[in-house]
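Visitor: Below is the sequence, then the predicted model.
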Amino acid sequence: MRILLVGAGGVGSAFTAIAARRHFFELIVVADRDEARSVKAVAALQDSRFTAAAVDASGAAAVSALCREHSITHVMNAVDPRFVMPIFEGALDAGADYLDMAMSLSQRHPTEPHARVGVKLGDEQFALSPQWESAGQLALVGMGVEPGLSDVFARYASDHLFSHIDELGTRDGANLAVHDEDGNEIFAPSFSIWTTIEECLNPPVIWERSRTTGVGPEGGWYTTPPFSEAEVFDFPEGIGEVECVNVEHEEVLLMPRWVDAERVTFKYGLGEEFIGVLRTLHTLGLDSTEKVKVGGVEVSPRDVVAACLPDPATIGPRMTGKTCAGLWVTGTGKDGAPRSTYLYHVVDNEWSMREYGHQCVVWQTAINPVVALELIAAGTWSGTGVRGPEAFDAQPFLDLLTAYGSPWGIREHPILR
């Protein structure tokens, strides 16, 4: 396996640190628009299987050319979703398989954005699935932590725990805090603010079987206003109660395609301060990606916001706490009795910094595509076309995740009568 990793930021660098401990690949080319970042990521590994390169991921031709130059078999996309389609199309053109952790961007419904879907997350990619199938290539989409691990949990729950699923509810939360040099807590998102703004301010998507119009999941998706349907969820391993709200996310677009359920949701524990900041950015127009002219220079307001905040890759030494990604499944168990189960994965920032030198959120995101690539290299996961993680057997993935030294957990919830 010869891998092109596009993106040497926080998640990309964590990906290389995790992959360096495994032996399933021959080469990883670490490529970034800023070649200095690629060089830095590779130099930290001192491993001859890694090499650095530069690439402009906004053009499919550049991605394809780099693939051909290095005889790449698999492209790993670790940049923000603006670049999904050129990387996706570049891999297809070069004859390489493809993985990403975020799917092609959505577009709001032109007249009813808080009720009806427009262009959904991943629609552009699924539209090209026949080309991937005819080429005999696999595009594994949404294979990070969220989306990604929760989708694996959905398949596991369907296969091993439940005979009927009422709801697949992804629930993510954390008790993370970032401090300045004087010990004061500061506002510093632990993940790409560009991506966070995109998913949190877009209308959240929900899927319900009762709304479907025919065979398959089509017609079952609808939208709500941002931050809707707030609930308090008690996260495990000392994180505790966090208020979660609806957020647009790929799980809701992926799970109904492969897993039977009555309803699919995604809720994120953002916290009151974070929601307030996002609402203010939206009110001021600072969430916009449309360029404005400032002093003769054209710049996107959202890019300015991202440039003003700390790089998520650098905040690890000043961050404390744990992050949890998981899936709350309700329905009927294999024994015929009502069941409510939370499948989860928790990472402690102190542990990930000590063991890998990367903060817990980017590390937790990066480990899942590494596990998936190892399963693909072994032939355990295989196929063609555009597929989500739910399309594959979950047990080998969860076994290998545990073998990597990062076990997952199950917690049963009381049944409310």
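Guide: Arrived safely.
Visitor: alpha carbons only for contacts and neighbour counts from here, please
Guide: Fine.
Visitor: So which residues of the protein form helices?
Guide: Applying DSSP state H to the chain gives helices spanning 10-19, 35-43, 60-69, 84-94, 123-126, 129-135, 149-156, 193-201, 251-258, 272-284, 301-308, 349-356, 360-378, 394-403.
Visitor: Of all those, which one is nearest T314?
Guide: Comparing these against T314 with C-alpha to C-alpha, the closest turns out to be helix 10-19 (7.9 Å).
Visitor: List the neighbours of stretch 11-25 that are in contact with it.
Guide: Stretch 11-25 is contacted from outside by 1-3, 5-6, 41-42, 45, 47, 78-79, 313, 356, 358, 362-363, 365-367, 370, 374, 377-378, using C-alpha atoms under 8 Å, 6 or more residues apart in numbering.
Visitor: here's the one I want to compare it with:
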Amino acid sequence: MKKNVLIIGAGGVAKVVAHKCAQHNDELGRIAIASRNISKCQAIIDSVKAKGSLKEPADIKAFSLNALDVEATKALIRETGSQIVINVGSAFLNMSVLRACIDTGVAYLDTAIHEEPGKICETPPWYGNYEWKHLEECKEKNITAILGVGFDPGVVNAYAALAQQQYFDRIDSIDILDVNAGSHGKYFATNFDPEINFREFTGQVWSWQNSQWTSNTMFEVKRTDDLPVVGAQNLYLTGHDEVHSLSKNLGVPNVRFWMSFGEHYINVFTVLKNLGLLSEQPVKTAEGLEVVPLKVVKAVLPDPSSLAPGYTGKTCIGDLVKGTKDGQSREVFIYNVADHEEAFAETDSQGISYTAGVPPVAAALLVARGEWDVQRMANVEELPAEPFLNALDVMGLPTRIKDENGDRPWNCNA
């Protein structure tokens, strides 16, 4: 049974991961946090202690680490005796951290697809460009590598698998709906790393439609849905990680991802993009200084982790699945609603970080228990959904289902 966790990253999601690991340290063992900025790691540790999150008395250790340095990461894995690595640092780190885990024989978990700094919206499927190139190596070396085990991607992948296994004989479409109906009170901010956030929206929008890749532009395709708790919301077709694995693994002809945006966000985003300030390509100033515009924008925007105090409202994220069961057409919405204020009260974090940070710890627990220690590389939809959703139910992210029989917890019989 694997135990002892190394958390790589020290942002808002890492803070939630640390709190949740601490709440389950009787099973997960020792906890270490590593980042280039060790003071951020220590601040997370201070938060965990202040909230009394540790289930059993223990020390959490902070380390300075450049996770792009594979040898340094391998050395830290060995030094800490970690058998599970939860990578919640920048998406630019994934391949380096994965390599360190493969070389040291430990389990690897992440919450987002790998990206290269100079490339945006690469040729689909995105996992095929990086992660899936290591499928055979992980299988040969018995390495458990669970990809994209945040909320979206992650929990929504489990929702899709659950729908296919229990609620449909044939699925015609999966529309993943991601709504943040909360308010942080700032003029403009992103809920997670601005650099990664904006990169999702500045290139092509890839979706899987009629069993082929389809390209649109951001904010080109809009829909309005009346959703539980958060009500009517405008959502836009957006490129996102989970489309690139669900399209391959579930055999569904239509898989799309939609995200809610307010008019103010769209207006500011459009101005920044039209001015070239969201470009990932370096430019030179009149003084000869080379800068990347997107990094400058990131530097002047609020740190996403600073948004948590005073953040109000709720999120609603789920899968709207359409198809047939027993010859009859049906529609099922499998979803979660999270509360920003409740997330802050528990973990000093806002709801977006909470929804992204709880699932990898649930996955780590399943790895530690052996249920998800599959000794190969897998996306979440390839793993048993029920133990994952059961764990999330008791860890703060309960799942609900809305269909022709009403709205209820997912594991209650209609």
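Guide: Thanks, I have the structure now. Note that the coordinates shown come from a computational prediction; the quantities given were computed from them, not determined experimentally.
Visitor: Superposing both, give me the TM-score.
Guide: Superposed pair, TM-score by TM-score structural alignment, normalised by the length of structure 2: 0.90. Supporting alignment: 393 aligned residues with a C-alpha RMSD of 2.1 Å.
Visitor: before we move on, the earlier item: let me have the helices of structure 1 in JSON lines, extended by mean neighbour count and distance to T330 of structure 1.
Guide: What follows is the helices of structure 1, written out as JSON lines (neighbours: other C-alpha atoms under 10 Å; distance: least, C-alpha to C-alpha, whole Å):
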{"stretch": "helix 10-19", "mean neighbour count": "24", "distance to T330 of structure 1": "32"}
{"stretch": "helix 35-43", "mean neighbour count": "19", "distance to T330 of structure 1": "42"}
{"stretch": "helix 60-69", "mean neighbour count": "19", "distance to T330 of structure 1": "42"}
{"stretch": "helix 84-94", "mean neighbour count": "23", "distance to T330 of structure 1": "33"}
{"stretch": "helix 123-126", "mean neighbour count": "18", "distance to T330 of structure 1": "28"}
{"stretch": "helix 129-135", "mean neighbour count": "15", "distance to T330 of structure 1": "31"}
{"stretch": "helix 149-156", "mean neighbour count": "27", "distance to T330 of structure 1": "11"}
{"stretch": "helix 193-201", "mean neighbour count": "19", "distance to T330 of structure 1": "25"}
{"stretch": "helix 251-258", "mean neighbour count": "23", "distance to T330 of structure 1": "15"}
{"stretch": "helix 272-284", "mean neighbour count": "14", "distance to T330 of structure 1": "27"}
{"stretch": "helix 301-308", "mean neighbour count": "15", "distance to T330 of structure 1": "38"}
{"stretch": "helix 349-356", "mean neighbour count": "16", "distance to T330 of structure 1": "30"}
{"stretch": "helix 360-378", "mean neighbour count": "23", "distance to T330 of structure 1": "24"}
{"stretch": "helix 394-403", "mean neighbour count": "17", "distance to T330 of structure 1": "18"}
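Visitor: For those helices, please prepare JSON lines with the additional fields distance to G326 of structure 1.
Guide: Shown next, in JSON lines, are the helices of structure 1 (distance: least, C-alpha to C-alpha, whole Å):
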{"stretch": "helix 10-19", "distance to G326 of structure 1": "19"}
{"stretch": "helix 35-43", "distance to G326 of structure 1": "29"}
{"stretch": "helix 60-69", "distance to G326 of structure 1": "33"}
{"stretch": "helix 84-94", "distance to G326 of structure 1": "25"}
{"stretch": "helix 123-126", "distance to G326 of structure 1": "25"}
{"stretch": "helix 129-135", "distance to G326 of structure 1": "28"}
{"stretch": "helix 149-156", "distance to G326 of structure 1": "6"}
{"stretch": "helix 193-201", "distance to G326 of structure 1": "18"}
{"stretch": "helix 251-258", "distance to G326 of structure 1": "11"}
{"stretch": "helix 272-284", "distance to G326 of structure 1": "20"}
{"stretch": "helix 301-308", "distance to G326 of structure 1": "27"}
{"stretch": "helix 349-356", "distance to G326 of structure 1": "17"}
{"stretch": "helix 360-378", "distance to G326 of structure 1": "12"}
{"stretch": "helix 394-403", "distance to G326 of structure 1": "13"}
